[in-house]
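*Asks:* output the structure for:
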Amino acid sequence: MSDQKACVLHWFRNDLRLADNPALTAAATRAADEALPLLCCFIICPEQWKQHDEAPIKLDFLRRTLWELGKALEERGNYLFLLTANTFSEVPDVLETFVKAIDAQALFFNEEYWVNEHRRDQAVAGRLLPVMRSLHSYRDQSILPVKSIRTQAGEPYKVFTPYKRSWLEHTDGSPISLWPKPPQTVTPDKPLVAAANRAATRADTAKAIAEVFAALELTDSTAWAAGEDAAHDELEAFIDSRAEDYDTLRDKPAVNGTSQISRFLANGTLSGRQCYVVATEARRRLKAEGASEHATKGFTTWISELIWRDFYIHLMTDNPRLSMHQPFKADTDQLQWNEDSSGFEAWCEGRTGIPLVDAAMRQLKQTGWMHNRLRMVTAMFFTKNLFLDWRLGERYFMRNLVDGYLPSNNGGWQWSASTGTDAAPYFRVFNPVSQSRSHDPDGEFIRRFVPELADLDNKSIHDPGKAQRKACDYPEAIVDLKTTRALAIERFKNLG
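*Replies:* Here you go, the predicted model:
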């Protein structure tokens, strides 16, 4: 039996994958170079998750992702150890105990940028640097590193279009490359694993995950495949069969025209880099084969959505207040939002009397996911027609989405509410009935989630008449769209 005790430790956070993982690859390389075993951990933070409004379905998806990750690590002779810290404030104590138990010489992790996570990492660094040789952090969540895209004046971009232009110039000049797979490392010996077990839970990953998550109230996520293999399968299926038509089908909620991989991006089972590289390679291949402009436009449009994701990450990194429930446009905090609990409840339950809004909200409640176009439609109805505080809607989405991701969710809500950077102008208000007629012309999506309207004709289903509503037991619209739009515009005008 080896008398080896020291090791290298990788701390998984929002990077639950083996491929294209900067910190994990660096940790494994360090371990291989020094002939040290590599151990990996993940920290369960139930109370912190509650404070961050993490959805029960998202946590169940996390549970299943961790199980898949644990299996993948064990196939390589490594282990995933689960530690528990009720809140981020307990993380330094928990990590210090673990690090001392396994005699970790170096800790590797990928950065997280939001306020609470940043404060946690500062506290961890202050606690661990005196007791171990080194800590190493890597930039990972965005395709291009945060703070790497700046105006000529050296300031962060506040508008997407020039940001995208600069982003594309960076990637054209320096093509994105993926991190190599982690090298094989020394398998931890039994004394080291035993020490790790005493500090964490146990080496039986599946049992540990079941025990830790059993105390949480979860919503079944098995309709959504989990794990790194599933993520790559779904990405490949999208690229091979739907990406060419993405530009024309992405706004049609009744059609499977989007990638639906956002849940993998949200917990890092896939990286944005992987998505970008696969998409650009497919587009390049099509161009080389002489494909039509339509075929490549779908890929170009999807890549633009990846850049939007980067934009929101960079925006929140440069403006920490965005992760503290503050609007980007400070003057909009003076808006006097309505206090309408019945309107809020009707919106949550999908009983507003606006068929497309109700169908979207029921889709969210039933599946834990909502089509991207409908996220904008429902958010704009919430903030402009109901004139309810965008923060309430943002929180409701986070509490229900399997793919809830703070920068994207916050960015989308502030865009719809006209409180964010590069937001929709306050006078641009989506009409949900017009949106319904444009993007669900046959009412297929509405029929799927508002079945009481299923027998209406394709014209009436978007805005049923009074008699039709009564016959279908479907409510009258809780607001007049035209009147409330005008009132919202007037309130924004009065901000000066």
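*Asks:* C-alpha from now on. contacts and neighbour counts both.
*Replies:* Noted.
*Asks:* next SSE downstream of the biggest helix by length in the chain?
*Replies:* Selection of the longest helix in the chain by residue count, based on DSSP state H, yields helix 293-318. Next along the chain after helix 293-318, taking DSSP states H and E as the criterion, comes helix 341-349.
*Asks:* on contacts alone, who are the packing partners of that following helix?
*Replies:* Contact here means 3 or more Cα pairs under 8 Å, 6 or more residues apart in numbering; DSSP states H and E; on that basis helix 341-349 packs against helix 355-367.
*Asks:* show me what the helix it packs on is in contact with.
*Replies:* Contact with helix 355-367 is made by 347-352, 369-371, 374-375, 377-378, 381, 400-401, 432-433, 436, 445-446, 448-450, 461-463, as judged by Cα atoms under 8 Å, 6 or more residues apart in numbering.
*Asks:* buried among the residues you listed? Make that a PyMOL selection.
*Replies:* PyMOL command restricting the contacts of helix 355-367 to the buried ones, with burial defined by 16 or more other Cα atoms under 10 Å:
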select buried, resi 347+348+350+351+352+369+370+371+374+375+377+378+381+400+401+432+433+436+445+446+449+450+461+462+463
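*Asks:* out of the contacts of helix 355-367, which are inside helices?
*Replies:* Short answer: the contacts of helix 355-367 in helices (DSSP H) are 347-349, 374-375, 377-378, 432-433, 436, 445-446, 448-449.
*Asks:* between the residues you listed, which is nearest residue 335?
*Replies:* Lowest distance from residue 335 to the ones in helices among the contacts of helix 355-367 (Cα to Cα) belongs to residue 378, with 19.6 Å.
*Asks:* excluding chain neighbours, what is closest to that closest one?
*Replies:* Nearest non-adjacent residue to residue 378, counting by Cα to Cα, 6 or more residues apart in numbering: residue 357, 5.6 Å away.
*Asks:* quick one: the host helix or strand of residue 162 to chain centroid distance?
*Replies:* Using DSSP H and E, residue 162 sits in helix 160-173. Taking the mean of its C-alpha atoms, helix 160-173 sits 22 Å from the chain's own mean (Cα atoms, centre = their mean, to the nearest Å).
*Asks:* tell me the angle of that helix relative to helix 293-318?
*Replies:* Counting by axes from the mean of the first three to the mean of the last three Cα atoms, to 10 degrees, helix 160-173 lies at 110 degrees to helix 293-318.
*Asks:* here is the second sequence; please produce its structure so I can put it next to the first one:
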Amino acid sequence: MTQLVWFRSDLRTRDNPALWHACKHIEEGVVGVVFVTRQQWLQHGLGERKIQLLENAMLALKSELASLNIPLLILPANTFADCNQTLQRLIIQLDIRSVSFNIEYEVNERRRDIEFGRWCREQQVELYKFHDQCVVPPGEVRTKQGQPFKVFTPFKRAWIQQAEDIMAAPLPQPGPCEKNIQAPLIALINAQASLSLNTDPITASADPLWPVSEEEAHLRLNNFAYERGIDYKKLRDFPAEDMTSRLSVYLSLGLISARQCLHVALDRNNGLFSGGKPGFDCWISELIWREFYRHLLVAFPQLCKHKAFKPETEQVCWRDSEADFQAWCEGRTGYPIVDAAQKQLLQEGWMHNRLRMISAMFLTKHLLIDWRKGEAFFNKWLLDADLASNNGGWQWSASTGADGVPYFRIFNPTTQSQRFDAEGQFIVRYLPELTPLPAAARHQPDSLQRQRCGYPQAVVEHKFARQRALDAFKQTLTAADAGDNNDE
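*Replies:* Alright, predicted model coming up:
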């Protein structure tokens, strides 16, 4: 009996529960399948650079699996519905009686899996599903009243209690399958005419900033853990310093798991989730934030549908200024720290976490532009594009989300710049035209300095923008309170 492993956002061979389960049955053949769903990816707003990284990761996985004598079919499918149809045909043609996959939590993905599960039951195909993206499965961390947590700190305490009980060492890479068992299966797959499938519809194109492989992911994890992690809490907010792990891209591609990251962090933190070394305590907390946003996505599926977590904030009167939005997108706001952050995103496909908060709050509070426009822009350009974390971060900044920043807490981008990039080193890295200015002037050049450097005037004055945002949110919340009173 042939075992099939359906790879999704878990493009790795190590610590992959679905693959490990399939390879436990050494007397049976194993085949992998992964789908190139370009049309679906574009509908979900992914950018071309992220799509290319996904394809690179699939080809790297194919090579890694080949060393285990496991073939990987890389198949085209426009949509998730096409995935199911193609997979059903493949299962019949290869006489597969068992399918394993790791669960994805978004609404469209869950709908796809429900339909596939129904077909498997009808065809008497065994289906094995595993929680892989989260250390503690969504739905298992609840309040004493049995409700999902909406605030991070109590979620974190409850999550740690459960994680301490279930945390196990990451699964190793399975051993190679026996060639004599796999040979007939591989021969059948190689006879593509018999399967009527077009395989490998992709080509690799290396990204010099983001080499794609499991080895690269683990190299970055170990470099961070043994060289920078100890000072993470102290220096993580300074974008000119290379003090973050930059593992988010590899986590989003599934080249490394959250459990693998946590395992290394615990090893460096004397086995403690909290109360150990400040740097690793802080980094572990960031990993738990990642879990928190995934748990929210499952508990509140409206988050997958462009809805605010706080329904009353749907009534905020966002401004529809395409000119201001484009200035933000292109890094032309006249606020150096914001513009440098946007330039980093456009050039590298990544943005420092402190800058994500500054940039998102500037768009939603200073420009009073709907957070969904910013979320979509980040989703297109970020190579670590991830619905749960991206949505969670944007709604946090916009004061519309679970445990979000209060609406009246509005970052002053100039103050943030002076605090976290005092010498303007990060600013001039991405805005070299400001290099001639003294360090103190790089945060907020005067009009003459802007003219000399060819740097734009600010699109809005901070004090005015802050008051405008406060008024907009106050008006919305006052109206919501009045509505509640009327309901009573």
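*Asks:* care to give me the TM-score?
*Replies:* Once superposed, chain against chain, the TM-score is 0.93 (TM-score structural alignment, normalised by the length of the second structure); 472 aligned residues with a Cα RMSD of 1.8 Å.
*Asks:* follow-up on the earlier one: got JSON lines for the ones in helices among the contacts of helix 355-367 of the first structure, with distance to residue 65 of the first structure too?
*Replies:* As requested, those are exported to JSON lines (distance: Cα to Cα, whole Å):
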{"residue": "347", "distance to residue 65 of the first structure": "31"}
{"residue": "348", "distance to residue 65 of the first structure": "28"}
{"residue": "349", "distance to residue 65 of the first structure": "29"}
{"residue": "374", "distance to residue 65 of the first structure": "27"}
{"residue": "375", "distance to residue 65 of the first structure": "25"}
{"residue": "377", "distance to residue 65 of the first structure": "31"}
{"residue": "378", "distance to residue 65 of the first structure": "29"}
{"residue": "432", "distance to residue 65 of the first structure": "36"}
{"residue": "433", "distance to residue 65 of the first structure": "39"}
{"residue": "436", "distance to residue 65 of the first structure": "35"}
{"residue": "445", "distance to residue 65 of the first structure": "30"}
{"residue": "446", "distance to residue 65 of the first structure": "32"}
{"residue": "448", "distance to residue 65 of the first structure": "29"}
{"residue": "449", "distance to residue 65 of the first structure": "28"}
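*Asks:* out of these, who's nearest residue 258 of the first structure?
*Replies:* Set against residue 258 of the first structure, the nearest of these by Cα to Cα is residue 374 (12.5 Å).
*Asks:* for the counterpart of the closest one in the second structure, list the residues it contacts.
*Replies:* In the second structure, the residue matched to residue 374 of the first structure (TM-score structural alignment) is residue 355. Counting by Cα under 8 Å, 6+ apart, residue 355 of the second structure touches 239, 337-338, 341.
*Asks:* once you drop chain neighbours, what's closest to the aligned partner of residue 305 of the second structure in the first structure?
*Replies:* Alignment note (TM-score structural alignment): residue 305 of the second structure maps to residue 324 of the first structure. Nearest non-adjacent residue to residue 324 of the first structure, counting by Cα to Cα, 6+ apart: residue 115, 7.6 Å away.
*Asks:* and the one you found, how many neighbours?
*Replies:* Residue 115 of the first structure has 16 neighbours, counted by other Cα atoms under 10 Å.
*Asks:* and it, how far is that from residue 147 of the first structure?
*Replies:* Going from residue 115 of the first structure to residue 147 of the first structure by Cα to Cα, to the nearest Å gives 16 Å.
*Asks:* repeat for residue 267 of the first structure
*Replies:* Applying Cα to Cα to residue 267 of the first structure and residue 147 of the first structure gives a distance of 22 Å.
*Asks:* can you check residue 91 of the first structure too?
*Replies:* In this structure, residue 91 of the first structure and residue 147 of the first structure are 27 Å apart, going by Cα to Cα.
*Asks:* now residue 465 of the first structure
*Replies:* Counting by Cα to Cα, the gap from residue 465 of the first structure to residue 147 of the first structure is 53 Å.
*Asks:* how about residue 171 of the first structure?
*Replies:* 15 Å.
*Asks:* and the helices in the stretch 51-200 of the second structure, which stretches?
*Replies:* All helices of the stretch 51-200 of the second structure, identified by DSSP state H, counting those that start in this stretch, fall at 80-93, 107-123, 152-166, 179-190, 192-195.
*Asks:* what helices or strands is the third one leaning on?
*Replies:* Same thing as helix 152-166 of the second structure. Counting contacts by 3+ Cα pairs under 8 Å, 6+ apart, helix 152-166 of the second structure is packed against helix 278-299.
*Asks:* let's see that with 6 Å instead.
*Replies:* With contacts taken as 3 or more Cα pairs under 6 Å, 6 or more residues apart in numbering; DSSP states H and E, helix 152-166 of the second structure sits against no other helix or strand.
*Asks:* which positions within it qualify as buried?
*Replies:* Result for helix 152-166 of the second structure [16+ other Cα under 10 Å]: buried residues 152, 155-156, 158-160, 163.
*Asks:* so for the second structure, the centremost residue is which one?
*Replies:* When Cα atoms, centre = their mean is applied to the second structure, the residue found nearest the centroid is residue 386 (2.8 Å).
*Asks:* any idea what it aligns with in the first structure?
*Replies:* Per TM-score structural alignment, the equivalent position to residue 386 of the second structure in the first structure is residue 405.
*Asks:* how much space between that match and residue 284 of the first structure?
*Replies:* 30 Å.
*Asks:* just residue 368 of the first structure next, same as before
*Replies:* Residue 368 of the first structure sits 34 Å away from residue 284 of the first structure, going by Cα to Cα.
*Asks:* between those two, tell me which one has more neighbours.
*Replies:* The residue with more neighbours, out of residue 368 of the first structure and residue 284, is residue 368; 26 against 15, by other Cα under 10 Å.
*Asks:* against residue 431 of the first structure, how distant is the more buried one?
*Replies:* From residue 368 of the first structure over to residue 431 of the first structure (counting by Cα to Cα), the distance is 24 Å.
*Asks:* nothing else from me, thank you.
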